[in-house]
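1. next comes the sequence, and after it the predicted model I'd like to discuss.
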Amino acid sequence: MKLKFLITSLLVSSVIIGGCSASSSKSDETMDHSKMTKEEMSNMEGMDHSNMSGKNMETMNGHESHTNPLALNHSTGENELALPPLLEAKDGIFTITAQQGTSEIFKGINTETYGYNGSYLGPVIKINEGQKVTFKTNNQLSEPTTFHWHGVDIPGEGDGGPHHLLQPGDTKNVKFTVKQGASTLWFHPHPVGATAEQVYKGLAGLIYVEDEHSKKLGLPSEYGVNDFPLVFQDRKFDDNKQLNFKAAMNEDGTIGDTLLINGTVNPKLTVGKEKVRLRLLNGSNARNYTFKLNTGDSFQQIATDGGFLNKPISMNELSLTPGERAEIIIDFSKYNKSTDISLMNEEDIKLMPFNIVDKKSETSSDSLKNLNNYVVTDEERKLPVSKKLELFGMGKMVTINNKQFDMNRIDFTQKQGETEIWEIYNKPDMMGGMTHPFHIHGTQFKILSIDGKEPPTNEYGWKDTVAIDAGETVRLAVKFNNKGIYMFHCHILEHEENGMMGQVKVE
């Protein structure tokens, strides 16, 4: 299981003031490690937090320590899970509008929120391999935004990174041909300095890619009956039940105590006595989740970020860092209607109870096998490392290769259609460091190794985000099918905004 939030903040010399301090006069500045002296870097790496009092740690962080993140609430199960609407194309055109509104998350209270085609979150966009599509994007917010298609194999000009700002009132058409297989992807904003807050307020939606093979597998696929999207987000509401991001914000990743699944607080999910497919998205700014059943029973994982595993993998628990997705199958046919069964996290917090009824859909499947033909080739294993990245730091003191993001700087170049090996090292500090979920835009990559060893069997599939623990080195086989400029970054949204991001130009 991936290490969960082994996080402390960094202290630096008197010359450098850490961005996590709420009282810092430089809390809004961007720190650049590339301009630090060797002595300053040494001081930063060598600091020992172990003798600090809890009060001093809290003062330094300015918010709750990520070493012991806020515990989530138990779901009371009083509200049936909301389902995002399915967005249908009209002549191949999907219209997607970012807008402001209010949502009744808590009964009788209007919370100011953002959403796509609605007041909170977005629809599920269903597209098919080989389909020519147009995403007609429209910004009705009062601030600039972008539309980033996370996990989509798309030309750089349509990727929706920070270069592609859409001003209030503007519209842009993103046209491309779907060139990837069945998968569960998602979309969210990516403007510099505003990504974390816009996602926090509700800008996120799912993309389902289907192909001819997936339609023949007999998987649970009846939307809202035995095939459910689950968008997990933790939030912290103020006394007025508002999403006050600036009050909750933590430079090391904003953590909340209230879980929303598909925007529903205290959710439950009603299912039939059959196999049920759950598409999990960790849509949180920073929180990691380890999912399990309170019964201790196993479930089957059938897909990673970018598509199906070759065959179902039996799991007792599954960990996802921000940005990661997975599809799982739970067999409810073996339970009684009175069975107390819930989805839990690693702290035994009840995330969502299930309500079992006798109803059974017509698309239920008895066996699942031969889902995909994913393979890591001998040629890929023999390729030399061509790109090395070092992730380091916390709070505002985060870097990749000792540099912070510069929109005018291209960090790497790569040839279109050629596979290269990226080696990413998560450099720990004296207190151990923290897990960084590493994401590359515009591609699905293969995990070749983690610290020289084969990845877990449930990660032997297409990925666009990989959790890298402190001290770990991960090797990825990366190929871009399109030209353009793409981001790579930590998917803790506050780290991304603080500079843990770079750019690769594909030519």
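-> On my side now, so go ahead.

2. going by C-alpha atoms from here, please, whenever you check contacts or count neighbours.
-> Fine.

3. what about the helices in this structure?
-> Secondary structure of the chain (DSSP state H): helices at 38-46, 54-61, 195-201, 212-215, 245-248, 378-382, 493-498.

4. for those helices, which one sits closest to S75?
-> Evaluated over the helices of the chain, closeness to S75 peaks at helix 195-201, with 20.1 Å, by C-alpha to C-alpha.

5. so what secondary structure elements neighbour the closest one?
-> Applying 3 or more C-alpha pairs under 8 Å, 6 or more residues apart in numbering; DSSP states H and E, one finds that helix 195-201 contacts strand 111-116, helix 245-248, helix 493-498.

6. report the buried residues of the shortest one.
-> This points to helix 245-248. With burial defined by 16 or more other C-alpha atoms under 10 Å, the residues of helix 245-248 counted as buried are 245, 248.

7. which helices and strands sit right next to it?
-> Applying 3+ C-alpha pairs under 8 Å, 6+ apart, we find helix 245-248 packed against helix 195-201.

8. take this one as well and set it beside the first:
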Amino acid sequence: MVSLLNPLTIDKYKNPLPNLLQPGLFIDARRKGKYTITMSQGTHDFGLGEGIPLAQTWGYHSPSAPTWDAAGLNYLGPTIVAQKGKPITINWQSKLPKKHLLPVDTTIHWAYTGTNYSISKDGVPVVAHLHGGKSKSKYDGLPDAWFTSTGQGGKLAINKGATQAYKYYNDQQAATIWYHDHALGITRLNVYAGLAGFYILRDNHDTGRPDNPKTSRIENALPGNYVNFDYQGDSRKDPDVYYEYPIVIQDKIFTADGQLFYPASNADLAAAGLEAMLPPSAPNPSVIPEFGSGNVILVNGKAWPLLDVEPRKYRFRLLNGSDSRFYSLQLEKGLDFYQIGTDLGLLNKPVKLSQLELAPGQRADVIVDFKGYQGETLILNNFAGGITSEPIPNNPDTTGQIMAFKVGNQVTVADTPLPTTLRGGKGQPDALPTYTGLVTDQKIIQKFNDGIDWLDQTFVASSKNPKKPDFTKIVKDPLTGLPIAKQLALFENPSDDFGRITPMLGTIRDGALMWHDPITEYVQLGDTEIWEIYNTTRDSHPIHLHEAGFQLLSRQDFTATQIDPLAPLTNIQYQGAATPAAPQEAGILDTVVIEPGEVIRVAATFELPGEYVWHCHILSHEDNEMMRPYEILAPGANPLAAMDHLHTSVLI
């Protein structure tokens, strides 16, 4: 049995938190331009303790972030800072070796399924996805757009080379976005090895400058960074100070010699002190239902780090970059979070929270005020689950702690009050829409309750089924009264061909569907639709939608009848009243959590044509069938001409 590192042997709060917005560590892409980012293998110091060897890791590198390599950062990637309205091109280049750092399960549907390719001969499939970016389909980093260092490529790759040029138009409001690998069936492993990084989009309302921006029309500035900034009158003596930090939280397991460990068998789980999750018939290596077993917390690539702060306000852009672990974050001694933004931009006003929930893939933009805590060290704790929680335990001595803040006694730059409004005031972006006036075009609504396929009648003249849809039966969102365009569902297959649990997606009409099944969700370009998603599983799932940011309209409990766990839903009964989005999730989202036995409704506008995907952002789930394609139809497009996305190219 492999020997694993005991996380209790790691000294907490000794590693300084890496500042991912420090000059030289980020790519300044605020002007139009082209940037090269390579993926390669190297060694990284996770701060596990003296005498423990450096770990073999993967990371992103760029000559536009020269200090990144000089600092020996071979894990994650430099933050990309871009500007709204300033498109950029990134040449993503693979220089990865022909051997994976982690065990690859080739029995699931992955990039090389149905091919003669192998990693030892053709290299590791990779593709960069800008999570939260409004990207054209061909630049989205779709799972079938993978490519390798040897020039092999998936059917949606731009070319068959080792470099893919992706253009990002940055045509959206300022937000905390991130980039990570998204290759089919191997995402969980590539991200775990290190392929992820921040992408901070700025605009005129959220500049990141110290004044952010300071004008007579701005109520109060948000915390920014003072880099080469003369704030006391002598630019030669004024030190750089930082009040804004991107923070990515991940959980890992390490071998005794400091290498990344990813369990792929019951024996591996036993070595990590966890219960078996795989049947005896499972292959080795095998995908496991959820990787929630990490016992070492990393923040910005360091184990349980420490950040020295001044007794004033700071802005933290939090990202849950874990495979499966949810976080419920709480600061010691009653210190509150003031959430100012969600995945894709600012809220209308700050929301005060004593505890902050963060699912895989989600971001939260928060302000923390350390005033009054001079001389204290405050721990950021995680209260999601307990030590006996299955399959993701939370030990208060390890995963129950995230990082620490050591509060000094002096303030370098004077603080300003927290803004009472963030949107809708003078000099601020427009207030978020409430969708009370949303109009959904009824002609493209898919009917599920009268057995009529509206797409068939729209695009195919058929005399066999001349009946017209009865729009009086259209399901509506109970809070807005607006019609539902899509009715989708989350399923769980209790036993695949190897007896493993497999999470899946589908529709309430069709039941569970595989990744390779024909597309069932078509959207007309430019339309705004309400999607309704039911969770029939026993787990909470963070659902992510590519291309379109959305707003959560309502949540509601339900019961339904199914003849088996993968069957369509009938006799749906709602339990209790629908509730609107909580204040902290009432912004623009790209990832939303659906609890067991819950249905949610979200509203999204679809603005770019082509094929995209929606999926669970538990990486172990999306890699194993919990992902489905959908298509935004360009004017005049006929989806019935190519119903199977495996045999058509719809990239635009």
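-> Ah, there it is. Everything quoted here is computed from the prediction, not taken from an experiment.

9. and the TM-score between these chains?
-> The TM-score (TM-score structural alignment, normalised by the length of the first structure) is 0.81; 433 aligned residues with a C-alpha RMSD of 2.1 Å.

10. distance to V466 of the first structure for the helices of the first structure - can I get that in CSV?
-> As requested, the helices of the first structure are arranged in CSV below (distance: least, C-alpha to C-alpha, whole Å):
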stretch, distance to V466 of the first structure
helix 38-46, 24
helix 54-61, 26
helix 195-201, 19
helix 212-215, 24
helix 245-248, 26
helix 378-382, 18
helix 493-498, 15
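
11. if we can go back for a sec, pick the most deeply packed of the helices and strands packed on helix 195-201 of the first structure.
-> Mean neighbours per residue, mean count of other C-alpha atoms under 10 Å, is largest over these for helix 493-498, with a mean of 26.

12. now do it: which elements does it pack against?
-> Looks like helix 493-498 of the first structure contacts helix 195-201 (3+ C-alpha pairs under 8 Å, 6+ apart).

13. measure the mean distance from the helix it packs on to the second structure post-superposition.
-> Its aligned residues in the second structure lie a mean 0.6 Å from helix 195-201 of the first structure after superposition (mean C-alpha distance after the TM-score superposition for the first structure).

14. whereabouts in the second structure does that helix align?
-> Mapped onto the second structure using TM-score structural alignment, helix 195-201 of the first structure spans residues 187-193.

15. which residues touch stretch 98-107 of the first structure?
-> Applying C-alpha atoms under 8 Å, 6 or more residues apart in numbering, the contact partners of stretch 98-107 of the first structure are 110-120, 137-141, 203, 241, 263-265.

16. select only the buried ones of those residues in PyMOL?
-> To isolate the buried members of the contacts of stretch 98-107 of the first structure in PyMOL, using 16+ other C-alpha under 10 Å:
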select buried, resi 111+112+113+114+115+116+117+118+119+120+137+138+139+140+141+203+263+264+265
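
17. now L72 of the first structure. Nearest residue, chain neighbours left out?
-> Counting by C-alpha to C-alpha, 6 or more residues apart in numbering, D257 is the residue found nearest to L72 of the first structure once chain neighbours are left out, at 4.4 Å.

18. okay, now whatever residue of the second structure lines up with that neighbour: neighbour count?
-> Matched by TM-score structural alignment, D257 of the first structure corresponds to N295 in the second structure. Using other C-alpha atoms under 10 Å, N295 of the second structure is surrounded by 22 other residues.

19. again, but for P305 of the second structure
-> 24.

20. what lines up with it in the first structure?
-> Here P305 of the second structure is matched to P267 in the first structure, going by TM-score structural alignment.

21. assess the claim that its match and N73 are in contact.
-> No: using C-alpha atoms under 8 Å, P267 of the first structure makes no contact with N73, being 11.4 Å away.
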